[in-house]
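Peer 1: The amino acid sequence is not available; the structure is as follows:
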């Protein structure tokens, strides 16, 4: 049994990842959405956050290992998540370095992010903008979208077309190489 394909939707909060993931599953019914927000609900149920009784390991550590387990069993997944800090990147690259990955950058202009945060009412205002200082700064994507100028249907269709093309998926591999070389550089500078 081959490994399941992993479509990674990376973008700041309110950029359109969840909506895009749902649209992709309409076109690719053998893919399943696996959201970090949903996974965090599992962790939250295990913890007692009111009393600061917390699992002392970042959620992403477990999340990416679960992704690997699904892929190992031939399950195709769409990750709705944010590569938001160095620890998350390290967990992402170390855990999934041997898996088939389509790395997708989901972008949205600041003004639209602010509007979406306001209209949704379930987001901390300014969260998306604060994430922009890290998100998209080091990734090399196979496909990138601006969800304010492209329809979600267009974006999903382009992802399907990319998966069906003969062009190799190199975004994750190139990003991993950049990450590894930057870690070596930062160790040598210390």
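Peer 2: Structure's in. What do you need? Please read all numbers here as calculations on a predicted model, not as lab measurements.
Peer 1: C-alpha from now on. contacts and neighbour counts both.
Peer 2: Fine.
Peer 1: list the buried ones in stretch 163-180?
Peer 2: Within stretch 163-180, the residues that qualify as buried are 163, 169-173, 175-176, 179, counting by 16 or more other Cα atoms under 10 Å.
Peer 1: next one: it to chain centre, how far?
Peer 2: Mean-position distance between stretch 163-180 and its chain equals 14 Å (Cα atoms, centre = their mean, to the nearest Å).
Peer 1: List of residues touching that stretch?
Peer 2: 93, 97, 101-103, 138-142 (Cα atoms under 8 Å, 6 or more residues apart in numbering).
Peer 1: Pull out the buried residues from those residues.
Peer 2: 93, 101-103, 139-142.
Peer 1: picking up where we left off before, just the ones of the contacts of stretch 163-180 in strands?
Peer 2: Here DSSP state E is the test, and the contacts of stretch 163-180 give 101-103 as lying in strands.
Peer 1: so which of these comes closest to residue 64?
Peer 2: If you rank the ones in strands among the contacts of stretch 163-180 by distance to residue 64 using Cα to Cα, residue 101 comes first, at 12.5 Å.
Peer 1: which residues touch the closest residue to the closest one other than its chain neighbours?
Peer 2: Once flanking residues are discounted, residue 101 sits nearest to residue 6: 4.8 Å by Cα to Cα, 6 or more residues apart in numbering. For residue 6, the set of contacting residues under the criterion of Cα under 8 Å, 6+ apart consists of 71, 76-79, 99-102.
Peer 1: picking that back up, may I see the contacts of stretch 163-180 organised as a markdown table, with distance to residue 118 added?
Peer 2: Shown next, in a markdown table, are those (distance: Cα to Cα, whole Å):
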| residue | distance to residue 118 |
| --- | --- |
| 93 | 33 |
| 97 | 37 |
| 101 | 33 |
| 102 | 31 |
| 103 | 28 |
| 138 | 28 |
| 139 | 28 |
| 140 | 30 |
| 141 | 29 |
| 142 | 31 |
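Peer 1: one more structure, for comparison:
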């Protein structure tokens, strides 16, 4: 199971596409976009609700939607299916919701690779402009407040098993077929992404660093530095 956490337009969906197209076996994408497609319009953006507490009318259902998504992810994994998840976790709602800790507990005992997908805010703005998203900038502030909130909040607490900075890739959307493997035989990322990988093994054993923080016990295959 691979969980990709990052802001919108950081490159998560492109990584998901590579995993689904090039990794061995069946990989199911159960990320935020899929669940937003299933969400009734009056509750949108659902789990895609951005930081800032702007939609207090739907906030109470957001933790429930996250719980349902992670229960589904866990069920797929327990049935032997590979799962890749693209998501943007934050806790900047009108009140703290504790969604990340609750989501992690639902993966108790399952093999998970938690990946932080990072990208500088200037590149995020360029990608938003190129894809037609309303960037919400003004002459006083070229970067809108919601975008700044996303960038600030999504990587809290920022403890990952693998971190990727997609701004370091000049050919990010043109992946090669060659896949690198880590010591445990887990396929990671295409060759063109090697230069963007910042790996730091923050664990002293194969138990997740989140075990002590959140009180659950899912585990990660050990990741070793590549490239």
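Peer 2: Yep, that arrived. Predicted, not measured: the structure shown is a model, and the values here were computed from it.
Peer 1: For the two chains, what TM-score is obtained?
Peer 2: Here the TM-score for the pair of chains, by TM-score structural alignment, normalised by the length of the first structure, is 0.73; 168 aligned residues with a Cα RMSD of 3.1 Å.
Peer 1: any idea where the strands of the first structure begin and end?
Peer 2: For the first structure, the strands defined by DSSP E cover 6-10, 31-35, 76-81, 101-107, 143-146.
Peer 1: Pipe the ones you listed into CSV and attach distance to residue 55 of the first structure per row.
Peer 2: As requested, the strands of the first structure are arranged in CSV below (distance: least, Cα to Cα, whole Å):
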stretch, distance to residue 55 of the first structure
strand 6-10, 25
strand 31-35, 19
strand 76-81, 20
strand 101-107, 28
strand 143-146, 34
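Peer 1: Ignoring the adjacent residues along the chain, who's closest to the residue mapped onto residue 165 of the second structure from the first structure?
Peer 2: Aligning on TM-score structural alignment places residue 165 of the second structure opposite residue 146 in the first structure. Nearest-residue entry for residue 146 of the first structure: residue 107, 4.6 Å, with adjacent residues in sequence omitted and distances by Cα to Cα, 6+ apart.
Peer 1: could you measure the aligned partner of that neighbour in the second structure against residue 21 of the second structure, distance?
Peer 2: For residue 107 of the first structure, the aligned position in the second structure is residue 118, judged by TM-score structural alignment. In this view, residue 118 of the second structure and residue 21 of the second structure are 22 Å apart by Cα to Cα, to the nearest Å.
Peer 1: Check residue 144 of the second structure too.
Peer 2: When Cα to Cα is applied, the distance between residue 144 of the second structure and residue 21 of the second structure equals 35 Å.
Peer 1: tell me the contacts of the alignment partner in the second structure of residue 87 of the first structure?
Peer 2: Superposed on the second structure with TM-score structural alignment, residue 87 of the first structure falls opposite residue 98. Remark: with contacts taken as Cα under 8 Å, 6+ apart, residue 98 of the second structure is in contact with residue 91.
Peer 1: Let me know how buried the match of residue 165 of the second structure is, in neighbour terms.
Peer 2: Using other Cα atoms under 10 Å, residue 146 of the first structure is surrounded by 16 other residues.
Peer 1: same check, this time on residue 154 of the first structure
Peer 2: When neighbours are counted by other Cα under 10 Å, residue 154 of the first structure registers 14.
Peer 1: Find the residue at the geometric middle of the second structure.
Peer 2: For the second structure, the residue sitting closest to the mean C-alpha position, by Cα atoms, centre = their mean, is residue 5 at 1.9 Å.
Peer 1: ok, whichever residue in the first structure pairs up with that one to residue 134 of the first structure distance?
Peer 2: Matched to the first structure by TM-score structural alignment, residue 5 of the second structure sits across from residue 10. With distances taken as Cα to Cα, residue 10 of the first structure is found 12 Å from residue 134 of the first structure.
Peer 1: next one: residue 86 of the first structure
Peer 2: Counting by Cα to Cα, the gap from residue 86 of the first structure to residue 134 of the first structure is 9 Å.
Peer 1: What residues of stretch 5-16 of the second structure count as buried?
Peer 2: Going by neighbour count (16+ other Cα under 10 Å), the buried part of stretch 5-16 of the second structure is 5-13, 15-16.
Peer 1: Pipe the residues you listed into TSV and attach distance to residue 32 of the second structure per row.
Peer 2: Below are these laid out as TSV (distance: Cα to Cα, whole Å):
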residue	distance to residue 32 of the second structure
5	10
6	11
7	12
8	10
9	13
10	14
11	14
12	11
13	10
15	14
16	12
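Peer 1: Quickly check those residues for the two that are furthest apart.
Peer 2: Farthest-apart pair in the buried residues of stretch 5-16 of the second structure is 7 and 16; separation 14.4 Å (Cα to Cα).
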